[in-house]
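**Q** can you look at this prediction? I've put the sequence above it.
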Amino acid sequence: VSPSGMITYLSKAYGGRASDKAIFNKEKIIELLIPGHNAIMVDKGFLIDDECKRNYIKLYRPPFLGRGKSQFSKEEAEETAEIARARVHVERIQRLKNFTLLKNRYSWTLLPLIDDILVIVSALVNLSEPILSSDKF
């Protein structure tokens, strides 16, 4: 998802228990990024720190409260607020889940079409109203 909330990359569909990291590496997404220029925003379970460090890609992950920690420091709270303002655009991808077409079970005969279905639904999401008006970002 781009900073404006547009879906800019769509991998092929993965079944089973493919992890975010496995898909990220298999799709070679890191090779699409410009070292020292691009950044990636992830949540705490998306473990690509080593890949980003090796390729000089800035990684943004909101701080999270670990064991024995009940409150963020002032710096962590400010960082969390800043990331939250940017993450609102990522929420656009959640709109994919609103399409009934993607909630149904498919006959195995439709399986070869799933990637095409995802492309069409993603295009419809990109054509939909943004989450925030253009003066908000």
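**A** Cool, got the structure.
**Q** use CA for all of it now, contacts and neighbours both
**A** Will do.
**Q** what is the end-to-end distance of stretch 48-66?
**A** 19 Å (CA to CA, to the nearest Å).
**Q** now do the buried residues in that stretch.
**A** Ile48, Cys52, Tyr56, Ile57, Lys58, Arg61, Pro62, Pro63 (16 or more other CA atoms under 10 Å).
**Q** stretch 125-137 too?
**A** Buried positions in stretch 125-137, judged by neighbour count with 16+ other CA under 10 Å: Val125, Asn126.
**Q** among the buried residues of stretch 48-66, which two are most distant?
**A** With CA to CA as the measure, no two of the buried residues of stretch 48-66 lie farther apart than Tyr56 and Pro63, at 20.6 Å.
**Q** this is the other structure I want to compare:
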Amino acid sequence: IGIAPQGLITFISKGWGGRTSDKYLTENCGVLDNLLPGDSVLADRGFTISGSVGMYCARLEIPAFTRGRPQLAPSAVEATRKLANVRIHVERVIGLVRRKYTILKSTIPSELLVARDGTNTGLDKIVLVCAALTNLSAPIVPFG
């Protein structure tokens, strides 16, 4: 999922199988193709896609960690705090979509997992509509 700083959903990938790694999915779902120079991609520690993100002149933002040191440097603490504030908004948007559209919480019939038109499964279409309706709703990320 791609989310703009204002909280709008800007990208939804198609569904992938449960054994697909996060790295493979990110590098192959198309989200990176939408990056512009200077964009930021938020990721967790150990998510090694900096080379892929860098090819688009974008930045991979990962929270700092102590890695054997007793504490973080003050600049790293501040940068991690700012990242955490942005990540909260991302989690709020994802949580809103999950809570608001109960169809996403229910058991999905297997026929919705097959692409009948050759491009999108029924589930992909449902998720896309839920994301679009979320974008048309009142924003949950404060402006300013």
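**A** Sure thing, it's come through. These numbers were taken from a predicted model, which means no experiment stands behind them.
**Q** mind putting the buried residues of stretch 48-66 of structure 1 into CSV with distance to Glu76 of structure 1?
**A** Formatted as CSV, the buried residues of stretch 48-66 of structure 1 follow (distance: CA to CA, whole Å):
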residue, distance to Glu76 of structure 1
Ile48, 21
Cys52, 21
Tyr56, 23
Ile57, 21
Lys58, 17
Arg61, 11
Pro62, 8
Pro63, 6
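**Q** which of those residues fall within strands?
**A** Lys58 (DSSP state E).
**Q** contacting residues for the nearest residue to Ser40 of structure 2 once chain neighbours are set aside?
**A** Closest residue in space to Ser40 of structure 2, ignoring its immediate chain neighbours: Arg59 at 4.7 Å, by CA to CA, 6 or more residues apart in numbering. Contacts for Arg59 of structure 2 (CA atoms under 8 Å, 6 or more residues apart in numbering) come out as Gly38, Asp39, Ser40, Val41, Ser50, Val53.
**Q** likewise Thr80 of structure 2?
**A** Pro63, Ala64.
**Q** assumed Tyr14 of structure 1 was part of a helix.
**A** No: under DSSP: H, G, I helix; E, B strand; the rest coil, Tyr14 of structure 1 sits outside any helix and is assigned coil.
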